[in-house]
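The sequence isn't on hand, but the structure is:
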């Protein structure tokens, strides 16, 4: 058991608790409040004068798939030879011993939603994992958590170089529609011949992976920067009645009212970077604030390794500087991120029954660049503690 005492607790779902306590038992939060007595044998952390938060949640990255400091040998984020690869699973490419995991949890990021890159129209299955551990099987929160798809320049560039489709936005949309249509038919045939296996369709690994999308068990996770690509993503999701999140959403501030009208969530970023391609020409930290004011639920992403994952709170702070409310910026890297990706039953806030993922800071991590992590706790275990 572990008891955190006397901290300034930001639960992210209610009022801030001054001089508050958190009791964790068997990896789960057992009690939150004031004046909690330490049970016999319980380890106690005195957080007096410290800011206590749920571990940060990164809603879109490629942690463990593009390994740090090496090239092809550690590049496992994209299967460049086929524009439709839904059968790929992030967990089979993640290296949890990469140094970026240590950097992440030492900075307070305890959960990462990680998966394939954006080379393909359909890239594969994302996983939500903890950022501490040696075996990915033991780190999983939810797998799969989403199916990656991509619009805009990236698929065009990759397959133009191979002189094969897609080389236009029209082809990208058509390939995605065809895949969704085939998945629908595959499900219908399975259902029609469920009592006569001899007539059932032959197992198709790609279509089997897509059934989770068609049944709304997981959403499409749409890489879309430009406004027209964002709207195309929404259009296709509506056509096939599937769930979708808008990832990157770089020009979301230009169409905020439409995104709100369609009741879609936005995972915004990476913004702490240069405008490396044409579709980023309107890149600005104002986007999260504009979307929030329009009523859109917003998460902030580093898209690690584009921005190293440990700088997630800095990205939230830059959004505050450009107009996003401070508490909303904190929500954007905790409870909002967890809700958008569908893992808020486990992480994203300090509530009884949720995972014991807690971070203690000596200041406000989105306001003070010199703020240090005092301790990181994942599943009730202290995985990092400052020596100072």
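Sure, I can see it. For clarity, every value in this text was computed on a predicted model and none was experimentally measured.

Please count neighbours and contacts with C-alpha atoms only from this point.
Will do.

list the buried ones in stretch 379-388?
379-381, 383-384 (16 or more other CA atoms under 10 Å).

Also stretch 343-362?
With burial defined by 16+ other CA under 10 Å, the residues of stretch 343-362 counted as buried are 343-344, 346-351, 353-362.

where does that stretch sit relative to the chain's centre, distance-wise?
Put simply, stretch 343-362 sits 16 Å off its chain's centre (CA atoms, centre = their mean, to the nearest Å).

and if you look at stretch 30-47?
When C-alpha coordinates are averaged (CA atoms, centre = their mean), stretch 30-47 and its chain have centres 31 Å apart.

now swap in stretch 96-103 and tell me
From the chain centre to the centre of stretch 96-103 is a distance of 17 Å (CA atoms, centre = their mean).

any residues touching it, and which ones?
63-64, 67-68, 131-136, 308-310 (CA atoms under 8 Å, 6 or more residues apart in numbering).

And the strands in the stretch 101-250 of the chain?
Applying DSSP state E, counting those that start in this stretch to the stretch 101-250 of the chain gives strands spanning 109-114, 122-130, 140-150, 220-224, 244-248.

out of these, nearest to residue 295?
strand 244-248 (14.8 Å; CA to CA).

other SSEs contacting that closest one?
For strand 244-248, the elements it packs on are strand 220-224, helix 227-240, strand 266-268, judged by 3 or more CA pairs under 8 Å, 6 or more residues apart in numbering; DSSP states H and E.

still on that earlier bit, present the buried residues of stretch 379-388 as TSV; the columns should include distance to residue 21 and secondary structure.
What follows is the buried residues of stretch 379-388, written out as TSV (distance: CA to CA, whole Å; DSSP: H, G, I helix; E, B strand; the rest coil):
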residue	distance to residue 21	secondary structure
379	17	coil
380	14	coil
381	16	strand
383	19	strand
384	19	strand
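
Included below, for side-by-side comparison, is a second structure:
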């Protein structure tokens, strides 16, 4: 049992509690308040510190890249349509361990197939601290990864195989959805069941990579009459089609905006994120770009970049905590500091969105002190 005392508690949903305590028993948060006392609890002094829920990177390839050999176990390049694949079976826990994500406050990641397939397979939400596998999986089959980005053309165009062009990508996507819908009246195979769960009933969230304005608007057009919980990944061209995104109520997971000057390359106006926030679209960000991922520091650097664009610090915190949890359908367990949720907590010396100098001094995952 741990009792964190006298810290500034950032709940993760925009709420901040000054000089507050958190009581942890087992792997759960059991009490939040002021002046909490519990005999036998190990006290963690958080005076003048900032306490956050564990951050969530909702879209990461780390854990399935096959480091250091680069076998790319997140890339099944035998067919552009592979919804039945489950990234869980490609996860290498040691690859995640070596990144020490928790040292930057990241305690969970959504491990995803890369951008090479139009329908690439299912995402697993995975905790970053080294512990037994069954303690680390927050949710298996949390979302369906798709892509209409250039990586699809790069993978299959070189093989002289459909799709070689963007029109080929959208044709195959539309045809896949049509065939699954036609098969609805018959006995469905696993592939059709997954497609219908994602694009017909909206039960399975869709994470679809689309970078440019053309890719984003094409995707929204294809899905305009579908019941789908859509999260657009990378989305560097979002500010050029803001009205279409607002109308579609699509969520955005910005890729690594610091990678190769993406802000300048796409003439991105980060301040327009505020328009989406006001409209009710969920915004998050990741350390990935083009289906591959950078190191742990990049995640917070992206948050700082968004803050510098004029977004309030606690809105950025929501993008790191509760928003990605909602996108992945795991907000019942992680994403905020609330009674009954997993005890995934990071204690910083300062506010990491406001200060580059902020450092993690204590990381707790599943109620276990990691550092």
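Thanks, I have the structure now. Quick caveat, the model's predicted, so the values are computed rather than measured.

What would you report as the TM-score here?
TM-score for the superposed chains, counting by TM-score structural alignment, normalised by the length of structure 2: 0.92, backed by 368 aligned residues with a CA RMSD of 2.3 Å.

So which of the contacts of stretch 96-103 of structure 1 are in helices?
Counting by DSSP state H, those place none of their members in helices.

Mind checking which of these are buried?
Buried members of the contacts of stretch 96-103 of structure 1, scored by 16+ other CA under 10 Å, are 63-64, 67, 131-133, 136, 308-310.

now, which of those sits nearest residue 371 of structure 1?
Looking across those and measuring by CA to CA, the closest to residue 371 of structure 1 is residue 310, at 12.4 Å.

mind listing the helices for the stretch 51-200 of structure 1?
Here the stretch 51-200 of structure 1 has its helices, by DSSP state H, counting those that start in this stretch, at 99-106, 153-161, 169-192.

Single out the most deeply packed of the helices and strands packed on strand 244-248 of structure 1.
Among those, strand 266-268 has the highest mean neighbour count (mean count of other CA atoms under 10 Å), at a mean of 29.

which part of structure 2 lines up with it?
Here strand 266-268 of structure 1 aligns to structure 2 at residues 252-254, judged by TM-score structural alignment.

Which residue in structure 2 aligns with residue 219 of structure 1?
Aligned partner of residue 219 of structure 1 by TM-score structural alignment: residue 205.

swap that for residue 150 of structure 1, sorry
Aligning on TM-score structural alignment places residue 150 of structure 1 opposite residue 147 in structure 2.

same check, this time on residue 78 of structure 1
In structure 2, residue 78 of structure 1 lands on residue 75 (TM-score structural alignment).

Check residue 288 of structure 1 too.
Checking with TM-score structural alignment, residue 288 of structure 1 has residue 273 as its match.

Quick check: its match is in a helix.
Yes - looking at residue 273 of structure 2 with DSSP: H, G, I helix; E, B strand; the rest coil, it is inside a helix.

need the contact list for residue 357 of structure 1.
Taking CA under 8 Å, 6+ apart, one finds 54-55, 110, 347, 376-380 in contact with residue 357 of structure 1.

quick one: residue 385 of structure 1 from residue 247 of structure 1, how far?
As judged by CA to CA, to the nearest Å, residue 385 of structure 1 and residue 247 of structure 1 stand 33 Å apart.

Count the neighbours of residue 252 of structure 1 for me.
29 (other CA atoms under 10 Å).

Which residue in structure 2 aligns with it?
In structure 2, residue 252 of structure 1 lands on residue 238 (TM-score structural alignment).

any idea how far residue 26 of structure 2 is from residue 2 of structure 2?
Using CA to CA, residue 2 of structure 2 is found at 9 Å from residue 26 of structure 2.

The closest residue to residue 6 of structure 2 other than its chain neighbours: neighbouring residues, count only.
Once flanking residues are discounted, residue 6 of structure 2 sits nearest to residue 19: 4.3 Å by CA to CA, 6 or more residues apart in numbering. Burial measure for residue 19 of structure 2: 18 neighbouring residues, criterion other CA under 10 Å.

Could you look up the SS state of residue 19 of structure 2?
At residue 19 of structure 2 the chain is in strand, as set by three-state DSSP.

I'd say it and residue 34 touch.
Yes - between residue 19 of structure 2 and residue 34 there is a contact at 7.1 Å, judged by CA atoms under 8 Å.
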